[in-house]
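Peer 1: For reference, the sequence and a predicted model appear below.
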Amino acid sequence: MMISVAKDMEGFTGLTHIDVNRVAFLECDSRLGKVMFNTVDNEVYYSEGTLKYWTQALNGSGYNFYIADRSTSVNIENITEMNEFLKVAYFEINKSKTSNYCTMSKSGYKEVTSLIIDKQIDVSFT
């Protein structure tokens, strides 16, 4: 499924379509009322709305997003590694200093871990 998002926060460069399967995680800046779509290839796109709205809409469309802390919703299907000490999820197999990752709360980390195990997703735990 493709969704329409902006390449810049104000939308000056117009809309583009991205495949939801490429979305690693969503971040929300409630002060700006924007949701940032972070992709597995380290691109960021923007849309109006709330984290809760986008998480529910994407899950209602058959995807597996979970609100892992108050400002982050992670695409469970795209996680490649979970770090328990740092409470972060990574989205590429050969991570580097510039690798894309998202943070989670302690309870969010536990729930995401449980979802990964339940869905039998191949994820490395460190």
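Peer 2: Great, that's in hand. Residues are numbered from 1 along each chain as shown.

Peer 1: C-alpha from now on. contacts and neighbour counts both.
Peer 2: Fine.

Peer 1: in which helix or strand would I find the residue sitting nearest the centre point of the chain?
Peer 2: In the chain, the residue lying closest to the centroid (Cα atoms, centre = their mean) is Phe25, at 0.8 Å. Using DSSP states H and E, Phe25 falls within strand 23-29.

Peer 1: now Cys102
Peer 2: Applying DSSP H and E, one finds Cys102 within strand 101-103.

Peer 1: Next SSE downstream of that strand?
Peer 2: helix 106-118.

Peer 1: alright, now check it against this:
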Amino acid sequence: MLSLTVSADPEGFRDGGNVQVDQVLFISKGRKRNQILVHTFEKTYYMIGTLRHWENYLNSNGFKFLNVDRSNTLNVENVKIVNGIFRDAYFECEITKTSKRCPISYHRFDEVVEEMGFMNSKILITGAANK
């Protein structure tokens, strides 16, 4: 299984390690240039690069990552529910206040949901998307 070398420290000075790609919920742009945040259920990690680079790399290695807005790329295999009202993807079947969520672009929502459905037919779409 492919893993990513990450750091728990935003500066990359300590707490380095590896995260299995199938544990990644989504990746997002960091606050600094070329900083990427790797979101898992347990923690958020840091690595270097661009969102586009990592999306292309992961997809070319057999994974299903989809850019859902300017700042976020989902691991579609880990999405359980998409909320059509708030336009968020969730990674658990039962949503709570502490559930991790990934926002989906308002303007590309229908297109993204359709593409996600092709990539993972088990995703549950809830709520009507009001335009």
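Peer 2: Yes, it's here. For clarity, every value in this text was computed on a predicted model and none was experimentally measured.

Peer 1: related to what we said a few turns ago, the strand holding Phe25 of structure 1 vs structure 2, average offset?
Peer 2: Aligned to structure 2 and superposed, strand 23-29 of structure 1 gives a mean residue distance of 0.8 Å (mean Cα distance after the TM-score superposition for structure 1).

Peer 1: Check which residues of that strand are buried.
Peer 2: The neighbour-count check on strand 23-29 of structure 1 (16 or more other Cα atoms under 10 Å) flags 23-28 as buried.

Peer 1: Tell me the buried residues in stretch 12-22 of structure 1?
Peer 2: Per 16+ other Cα under 10 Å, stretch 12-22 of structure 1 contains these buried residues: 15, 18, 22.

Peer 1: which outside residues touch it?
Peer 2: 1-7, 39-41, 78 (Cα atoms under 8 Å, 6 or more residues apart in numbering).

Peer 1: Kindly check the end-to-end length of that stretch for me.
Peer 2: 23 Å (Cα to Cα, to the nearest Å).

Peer 1: picking up where we left off before, any chance of the buried residues of stretch 12-22 of structure 1 in CSV, with distance to Glu111 of structure 1 too?
Peer 2: What follows is the buried residues of stretch 12-22 of structure 1, written out as CSV (distance: Cα to Cα, whole Å):
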residue, distance to Glu111 of structure 1
Leu15, 34
Ile18, 27
Arg22, 22
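
Peer 1: one step back: next, the contact list for the residue nearest to the centre of structure 1, please.
Peer 2: For Phe25 of structure 1, the contact set (Cα under 8 Å, 6+ apart) comprises 37-39, 65, 72-75, 102.

Peer 1: Gly108 of structure 1 now?
Peer 2: Gly108 of structure 1 neighbours (Cα under 8 Å, 6+ apart): 67-69.
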